[in-house]
Every structure is written in structure tokens, then in C-alpha cells.
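> generate a structure from the sequence data that follows.
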Amino acid sequence: MSIQNKVIISAALTGAMTPKDANENIPLTPEEIAQDAYLCWKAGAAAVHLHMRDDEGLGTMDPAKFAKTIELIRAYDDCDVVINCTTSGDHRANDDQRMEAVRTVDGIEIASYDAGSFNWMPGGIFANSPKFLGELGEAMIDRGVKPEVEIFDAGMLGVADYFVGEGKIKAPVHYQLCLGVLGAMPATVENLLYLQSKLPKGSTWSAFGIGRAHMPILYTTLALGGHIRVGLEDNIYFSKGVKASNEQLVKRAADAIRVFGKETASSSEARAILSLNPLKR
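Reported below is the predicted structural model:
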């Protein structure tokens, strides 16, 4: 089967906020996150999206925790999963702290690039200033890290286009369409269709819906030819009232891909699709 028929599953393992009280399967420590990353890779995830938690379980941008988690993942000799790290894992962090892991930690292949600011209801402003985005793009180019351009609202597509034009983001661009955050675009099929129709030719893209919108967005993404993100960062339930694990969510996504007549991409195939360098150990 050709690489054009391959679908990348990315597993977003923990996020920055949801506590274990909500779902005991949420990994918090580097050891738990690394183990979940390995299980998800075995289940069909080509990539893992990593947030870190501090000792109180809150999101942190501590580069030492990123480095430790990546080290533990790579300690699995057979695991070549693509490493994707957040740059927005702690609302308390300043711009320099948000970029520190990208600038200093080895092994990060992709990192989130949130292409704009909005009111993340009801908590506060999710701020991504033009100055920050320009500097983040430069840091990623310097380190050979591919931006995962996260789009929460339609206007962010124009912001991404601007930074491509400025040479701060290299084409081909990979977009992550993030739907269902209160304060940004609702997770509807119509909104996904609109965003996908506006993406530049030659780009790659993935999408997810928060909570109960998880499955409708997953199926629509498959129908439109995109890639898939699943995981406890976005959705803690397998079905109504039934708590999920990251591994379960990946397995269900892999099943859906096969039923649709496609195949899950391996990590090496994902690197080819996303124009990443081959893994060096």
C-alpha cells in the first residue's frame, strides 16, 4: 500500500491540566508518560505529543522533565516513535521558558506552534504574540524542529501564512486543527470542512475534537484525507461514562483507519510524510 494511503496517529498523552482524579490513567511522571508512549506506539501511534507535569501534577515547561521523558522513551530499543513536544504546557511560563526545551533539549522532532491568541474560556487569555511566534519559528529552524502549526480559529491560518512569508516557518507546513476549545471554533463537521478547504496546497494536516466531539471529527478527518490525533489530553472517555486509556484510544483509531480501507503509518513512514529526518539513535 502506498504512503499516500497511510494515516498518522498521534497520541496526546497527558496535556497540562486534567488531574488523575478525573481519570486515573492520565500519566504524570516521566516514567508514566514514557511507558504510555511505548504502549501507544505498539498499538499503532506513529507519534506522541508530550506535555510535562510538575510534582503537584500541574503543567510545566521544565526542560529537564522533557529530556528525561525523551531519554526514557528512547531507552525502549525497538521504539522509533516520533517525538512531538508542546510549547504551551504551562500558563505561568513566560515566552523564554516556553521555548527553552526547543532550544536546549535533544531529540525533539516536532513542537507545537500555536498560531494566535484567544480567550480560552473561562480561564484566561491564551497569548501567542507576534514577537513570540517569530522567535519561536527562528528557534525551531535553528534546532531543526518542525512546527506543528496549531489552528484553533480560522484567522490563525493567515497568521501562519504571514510567518511562512517571513521565513519563520518552512514549507511544507504541518497543521493541527484543534476544535472544541471553549472560546475558539466549535468542533463541528462544518468547521472542519471549512478549515481543511483553506489549507495551502502541499501541506499536511491532522485534526482532533475535544471530548464528545472526538469521534465525529476523527471520522470526518479520515474522510477528508487527514491524519488523526487522539489521547487523554483531548478526551478522557472511551464512551459515555467509561474512562479511557491512551492505548485504548489509539487502538480504536487504528481500527477505524483499517475499516476505512487505509493503514496506520509507521513512525518511519510518518517522518517521510512530514518531511522529517530519519531517526538517529
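> all contacts plus neighbour counts: C-alpha atoms, from now on.
Fine.
> A strand includes Leu222, no?
No - counting by DSSP: H, G, I helix; E, B strand; the rest coil, Leu222 is not part of a strand but helix.
> show me the contacts for the residue nearest to Trp41 when sequence neighbours are not counted.
Ranked by CA to CA, 6 or more residues apart in numbering and with sequence neighbours excluded, the top spatial neighbour of Trp41 is Val81, at 6.3 Å. Taking CA atoms under 8 Å, 6 or more residues apart in numbering as the definition of contact, the neighbours of Val81 are Tyr38, Trp41, Ala45, Ala46, Ala47, Val48, Ser267.
> the same query, at a cut-off of 10 Å, please.
By CA atoms under 10 Å, 6 or more residues apart in numbering, the contact list for Val81 reads 10, 37-38, 40-42, 44-48, 73-74, 266-268, 270-271, 279.
> what about those, which are in helices?
Counted as lying in helices by DSSP state H, out of the contacts of Val81, are Ala37, Tyr38, Cys40, Trp41, Lys42, Ile73, Arg74, Ser267, Ser268, Ala270, Arg271.
> which of those are buried, as a PyMOL select command?
Filtering the ones in helices among the contacts of Val81 down to the buried ones (16 or more other CA atoms under 10 Å) takes a single PyMOL command:
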select buried, resi 37+38+40+41+42+73+74+267+268+270+271
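> redo the ones in helices among the contacts of Val81 as a markdown table? Include distance to Met156.
A markdown table is the format used below for these (distance: CA to CA, whole Å):
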| residue | distance to Met156 |
| --- | --- |
| Ala37 | 30 |
| Tyr38 | 33 |
| Cys40 | 30 |
| Trp41 | 31 |
| Lys42 | 34 |
| Ile73 | 32 |
| Arg74 | 34 |
| Ser267 | 28 |
| Ser268 | 30 |
| Ala270 | 25 |
| Arg271 | 25 |
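> returning to that earlier point: quick one: the residue nearest to Trp41 from Gly231, how far?
Using CA to CA, to the nearest Å, one gets 15 Å for the distance from Val81 to Gly231.
> now show me the structure for the sequence below, then we'll compare the two:
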Amino acid sequence: MNTDVFITCAVTGAGDTVDKSEHVPVTPAEIAAAAIEAAKAGAAIAHIHVRDPATGKGSRDPRLYAEVVERVRSSGVDVVLNLTAGMGGDLVLGGTERPLPLDATGTDMAGATERLVHVEHLLPEICTLDCGSMNFAAGGDYVMTNTPDMLRAMARRIRAAGVRPELEVFDFGHMVMVKDLIAEGLIEQPVMIQLCMGIPYGAPDDPATLMALVAQLPPGAVFSAFSIGRMQLPYVAMAALAGGNVRVGLEDNLFLSRGVKATNAALVERAVRILEAMNVRILGPAAVREKLKLVKRW
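A predicted model of the protein is given here:
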């Protein structure tokens, strides 16, 4: 069990959730405000996606990231920023009989440099690196696509920028990729891993699967674990019991309880309550920076 836990709040994500809850932040001002409120509630890290303000759809526009980061950094509220680098790996085939040409409305494939423009410009303390490809929760003909060479190229750029990658693991094969990146000298210590559980069609969120993934962690790795939907809050306790840290937020779950829509701050507050009831100490941003050897540049 981990008795010194940090909380990450994933405040918006890129999924089609805007129409499902009025609390999902869309504009840069709303996303920054959600990150600040989560920090005040006890989150040490804010995991940031951005959305097109006009459509609410996920975006990778560097200008939107810049506005969010500037608003958070100028707020006077301390929080570790973790920017996604997952956008740009979306592949949607044209159908079961004619997979090519690709579905242009859903496909968004970008090179390593383009996927990291906002990271290299804004220099957050952390950015994500999805460590493999998979048939993702959207189903249909969508594939989250991250080839080994793409991941190596992105890892090199992230390391050169002095940013700590959060290695996103959705299934067991992704852990193999993590170990390859480490063995090739592309990931510096301490290694930071996020176990992403319960996402169709990745690793299920049952305790046995979680502990099997934990058993495969590289030595000395700092990890968090989360699940989506109704299992998000039970995973607060489960992640700590497994020796890890915690992630909550509207990217992964819209409800505080049955029929009660959540806010990011409310989810963090509930996570704090669960952990404190377990006699767990909640780590703040300064302790997280020390633990993960992060570089704060503002």
C-alpha cells in the first residue's frame, strides 16, 4: 500500500462528453478554471487536453494550449501541468469491406514533431506518451495508433525538451514497449507510468488484472492507476492499496454518484476524503516535483 499519494485530475479529455454534462470544460478559460479548482481541492497534477471552443471536439491547436497554460501559471495557484501528447494518433478506417481510403472526418494522424509542438513550446513539467496502439472505446473502425518508431521519436523529443513523460499503459503489450524505451535509454529515471484500466478494448479493471500489471512494472517506477465511469472512485482506494497514485476527473467519469453529475473539484474532494479515511497523506505539488524530479520553469 502507498501511504503518500498524489492525485492527478484529468479535467476534460477529448471524448464526446460535452453534450452529456454541462460541467465538462470546453474553452481555454473553462479548462484553466477547472484545473485551478481541482488544485485547490487537493490535486497536485492537472492533466490537460484542449477542445475547439466552437464545436467542443478535442483539438491539438497549440494556441489553445498556450492560453490554458498561461491562465493557470498566472493564477497564483500551484499545480503541476501535464499536457497530453496523445492527439494526432487517431486512425479511422473506411469500413469493413473497404478500409481504404480512410475516414477523413475522424482520422487525425500527425508526425512526432507536430504532436509535440505545444509541449516543446510551453515546456510543461509532464506530458503523456501513449505506449501502444489499440482498438479503443469508440469502437467501430477507430484505432488509437502509436507505432514503435513513432513512440521512439516522440520519447527522444520529450527527453530533449527536459519534460517528464507519463507513460500511458492500456494493456500488457504497452508495458513491453515501456521496458524497451527504458532499455534503449529514451526514458530517464524516475519512470512515471499511468495504468489506464477498464477501457474497451484494453486491460479490464478487475483487481487481478491490475495486480498483474503492477507486477510487470519496471523496478523503481512511480505509477498511478485509474478506471473509467462508475469504477473511477473505487479505484481511488484500489490504486493506493496496489502501491500507486490516483487519477480522477471528468475525462474519465461524469458522475459523483448515481444520477449526480460531478465537477472536477468534487471528484478530487471525494478522492481526498477516501484517501484520508485510509490514513493516506495527500502529496502537494512541491512534494510531487521532488519525487519525480520535475523541472518547474515559471
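> TM between them?
Aligned and superposed, the two chains score 0.94 in TM-score terms (TM-score structural alignment, normalised by the length of the first structure); 275 aligned residues with a CA RMSD of 1.4 Å.
> what does stretch 261-270 of the first structure correspond to over in the second structure?
Mapping stretch 261-270 of the first structure onto the second structure (TM-score structural alignment) gives residues 279-288.
> just stretch 183-193 of the first structure next, same as before
Counting by TM-score structural alignment, stretch 183-193 of the first structure sits on residues 201-211 of the second structure.
> show me what counts as buried in the host helix or strand of Glu70 of the second structure.
Using DSSP states H and E, the element containing Glu70 of the second structure is helix 62-73. For helix 62-73 of the second structure, a neighbour-count test (16+ other CA under 10 Å) marks Pro62, Leu64, Tyr65, Ala66, Glu67, Val68, Val69, Arg71, Val72, Arg73 as buried.
> adding distance to His23 of the second structure, write these out as CSV.
Supplementary listing: those in CSV, determined by distance: CA to CA, whole Å:
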residue, distance to His23 of the second structure
Pro62, 23
Leu64, 19
Tyr65, 19
Ala66, 22
Glu67, 20
Val68, 17
Val69, 20
Arg71, 19
Val72, 18
Arg73, 22
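> which of those residues lies closest to Leu151 of the second structure?
Distance ranking of those against Leu151 of the second structure, using CA to CA, places Pro62 first at 20.3 Å.
> nearest residue to that closest one in space, please, no chain neighbours.
Setting aside the residues directly before and after it, Pro62 of the second structure is nearest to His118 in space (CA to CA, 6+ apart), at 4.9 Å.
> please verify my assumption that that neighbour contacts Arg60.
Yes - counting by CA atoms under 10 Å, His118 of the second structure sits close enough to Arg60 to count as a contact (8.2 Å).
> hey, what's in contact with both of those two?
Thr84, Ala85.
> give me the neighbour count for whichever residue in the first structure pairs up with Met87 of the second structure.
Applying TM-score structural alignment, one finds that Met87 of the second structure aligns to Gly89 in the first structure. The number of residues packed around Gly89 of the first structure, counting by other CA atoms under 10 Å, is 22.
> residues contacting Gly89 of the first structure?
Gly89 of the first structure makes contacts with 15-17, 50-53, 58-62, 98, 112, as judged by CA under 10 Å, 6+ apart.
> now Thr209 of the second structure
Applying CA under 10 Å, 6+ apart, the residues contacting Thr209 of the second structure are Asp171, Phe172, Met197, Gly198, Ala203, Ala215.
> that one: what secondary structure?
With three-state DSSP as the basis, Thr209 of the second structure sits in helix.
> what about the helices in the stretch 101-250 of the second structure?
Secondary structure of the stretch 101-250 of the second structure, counting by DSSP state H, counting those that start in this stretch: helices at 112-115, 117-122, 148-161, 172-183, 207-215, 232-241.
> any chance of CSV for the ones you listed, columns distance to Val24 of the second structure?
Conversion of those to CSV gives the following (distance: least, CA to CA, whole Å):
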stretch, distance to Val24 of the second structure
helix 112-115, 24
helix 117-122, 22
helix 148-161, 29
helix 172-183, 29
helix 207-215, 28
helix 232-241, 16
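> just say which of the ones you listed is most tucked in.
helix 232-241 (a mean of 22; mean count of other CA atoms under 10 Å).
> tell me which other helices or strands that helix touches.
Using 3 or more CA pairs under 10 Å, 6 or more residues apart in numbering; DSSP states H and E, the elements in contact with helix 232-241 of the second structure are strand 4-5, strand 192-197, helix 207-215, strand 222-227, strand 245-248, strand 255-257, helix 264-277.
> closest one to Ile158 of the second structure among the ones you listed?
Set against Ile158 of the second structure and scored by CA to CA, these come closest in strand 192-197, at 13.3 Å.
> what's the local residue count around the aligned residue in the second structure for Gly241 of the first structure?
Under the alignment by TM-score structural alignment, Gly241 of the first structure pairs with Gly259 in the second structure. With neighbours defined by other CA under 10 Å, the count for Gly259 of the second structure comes to 8.
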